[in-house]
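Structure for the following, please:
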Amino acid sequence: MKGTDTNEEGEEFDFHILLSWGPQTFSNDDTSITVPYHSATFFVGEDKKIQWTGAFYDRTKFVEAYDEDPIK
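Sure thing, here's the model as predicted:
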């Protein structure tokens, strides 16, 4: 996906976004959990340097697999 935006100085710039998704598996000796994830990588400018990247996933399976939420 690509587009154009304006920065704080009012200059227009091009950007590209790479989207990916799939399963991610986490495991230890007793438990294995596979969760769906989505990832976005944001590239800016003519040289297309990475500005930021982020991943998003549903924590429901984590909470179901443990007595307590392991992340909180």
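
drop to CA atoms for contacts and neighbour counts, all remaining ones
Will do.

SS state for Phe62?
The three-state assignment at Phe62 reads helix, by DSSP: H, G, I helix; E, B strand; the rest coil.

how close does it get to Ser20?
21 Å (C-alpha to C-alpha, to the nearest Å).

More neighbours: those two, which one.
Set Phe62 next to Ser20 and count neighbours by other C-alpha atoms under 10 Å: Phe62 wins out with 18 against 11.

tell me which residues of stretch 38-57 are tucked away?
Buried residues in stretch 38-57, counted by 16 or more other C-alpha atoms under 10 Å: Phe42, Phe43, Val44.

To compare against the first, here's the next sequence to fold:
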Amino acid sequence: MKATDEFSEYYNELLDGTYDCVDRIVINGYYPMLHTGGGFRSWWRLLTGSDEQLDDTHLMRIAGRFSRRLRHWAEHN
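Sure, this is the predicted structure:
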């Protein structure tokens, strides 16, 4: 694959194919702790301090906040 910019050159080994117009970036990550029996619950406790708010509403809220913050950062950078 031919890298055309600094980002592509840096991540060349991890990229599949090329695209000349950036309209979205997909970040795939692997966090081993979240793939174990109680890993997600343990991560949530580290993040919030307890399991009290571990429900769909709070998970969607945290995902929305992350999305808005990432979009805001991307617009300004």
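
Any idea what the TM-score comes out to?
Superposed pair, TM-score by TM-score structural alignment, normalised by the length of the first structure: 0.24. Supporting alignment: 38 aligned residues with a C-alpha RMSD of 4.7 Å.

before we move on, back to that, inside helices: which ones of the buried residues of stretch 38-57 of the first structure?
Within those, no residue falls in helices by DSSP state H.

of those, closest to Ile50 of the first structure?
Phe43 (4.5 Å; C-alpha to C-alpha).

name the element Met60 of the second structure belongs to?
Taking DSSP states H and E as the definition, one finds Met60 of the second structure inside helix 56-76.

Provide the secondary structure category for the residue lying closest to Val44 of the first structure once chain neighbours are set aside.
Nearest non-adjacent residue to Val44 of the first structure, counting by C-alpha to C-alpha, 6 or more residues apart in numbering: Phe15, 4.5 Å away. Under three-state DSSP, Phe15 of the first structure falls in the strand class.

Trp44 of the second structure: neighbouring residues, count only.
16.

Could you pull out the buried residues of the helix or strand it falls within?
Per DSSP H and E: Trp44 of the second structure is located in helix 39-48. Neighbour-count burial for helix 39-48 of the second structure flags Arg41, Ser42, Trp44 (criterion: 16+ other C-alpha under 10 Å).
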